[in-house]
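Colleague: Mind folding the following:
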Amino acid sequence: MRSLFRAALYAASAGILAGSAISLPAAAQDAIERPMAGAPYWDSSLPTEQRVEDLLARMTMAEKLAQMISVWAGKTEI
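Modeller: Next up is the predicted model:
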């Protein structure tokens, strides 16, 4: 009887862990996207200059440098 209870407990624990592992990436993605959802650079009704200034103000120096030296695999197709 005790081993049956233990097996059921392990099965339930495994199910809970598997379910939470599957839902974590979606929850993490939502947490990443939400803070920038209201950022002015997403608002296409604003002037381009204002949107660019907002985006550049949010970027770190490393991010700006990465944009300048980035290499795209399909660059010749652009």
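Colleague: going forward, measure contacts and count neighbours with C-alpha atoms only.
Modeller: OK.
Colleague: Could you check how far I69 is from L9?
Modeller: Distance from I69 to L9, counting by CA to CA, to the nearest Å: 54 Å.
Colleague: Now do the buried residues in the helix or strand V52 falls within.
Modeller: Using DSSP states H and E, V52 sits within helix 48-58. If you call a residue buried by 16 or more other CA atoms under 10 Å, then helix 48-58 has these buried ones: R51.
Colleague: can you give me the helices for the protein?
Modeller: For the chain, the helices defined by DSSP state H occupy 2-33, 48-58, 61-69.
Colleague: to compare against the first, here's another:
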Amino acid sequence: MLWANQNTIGGTAAANGMSWSQGGKFRGHLFTGLVNYNITKQLRSYFLFEYFVPGNYYAESSRDAAYVSKVNVEYTFN
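Modeller: This next block holds a predicted model:
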């Protein structure tokens, strides 16, 4: 869970249309998953997935959920 100490930008809107609520302090939930896998001794990888559910810190019109994922492969020279 993500919280804000205060909402100093409440009631304002950004140029991209993002807006904030008047008094909400709950930013939302952030769920994260990480899977590591060693393919060989020198080759490893991971998969990262994040899911964000906005809280009442954001205005009702700006509360769309967000997904982010990343795949990384690393080769180590010995």
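Colleague: Fetch the TM-score of the aligned pair.
Modeller: Laid over one another, the chains give 0.19 as their TM-score (TM-score structural alignment, normalised by the length of the first structure), with 23 aligned residues with a CA RMSD of 3.0 Å.
Colleague: Remind me what the helix holding V52 of the first structure packs against, helices and strands.
Modeller: Packed against helix 48-58 of the first structure by the contact rule (3 or more CA pairs under 8 Å, 6 or more residues apart in numbering; DSSP states H and E) you find no helix or strand.
Colleague: tilt between it and helix 61-69?
Modeller: 120 degrees (axes from the mean of the first three to the mean of the last three CA atoms, to 10 degrees).
Colleague: Contacts only, for V68 of the second structure.
Modeller: F49, E50, Y51 (CA atoms under 8 Å, 6 or more residues apart in numbering).
Colleague: correction: F52 of the second structure
Modeller: Residues in contact with F52 of the second structure (CA under 8 Å, 6+ apart) are G28, H29, L30, F31, A65, A66, Y67.
Colleague: Please, which helix or strand holds it?
Modeller: Secondary structure assignment for F52 of the second structure, by DSSP H and E: strand 43-54.
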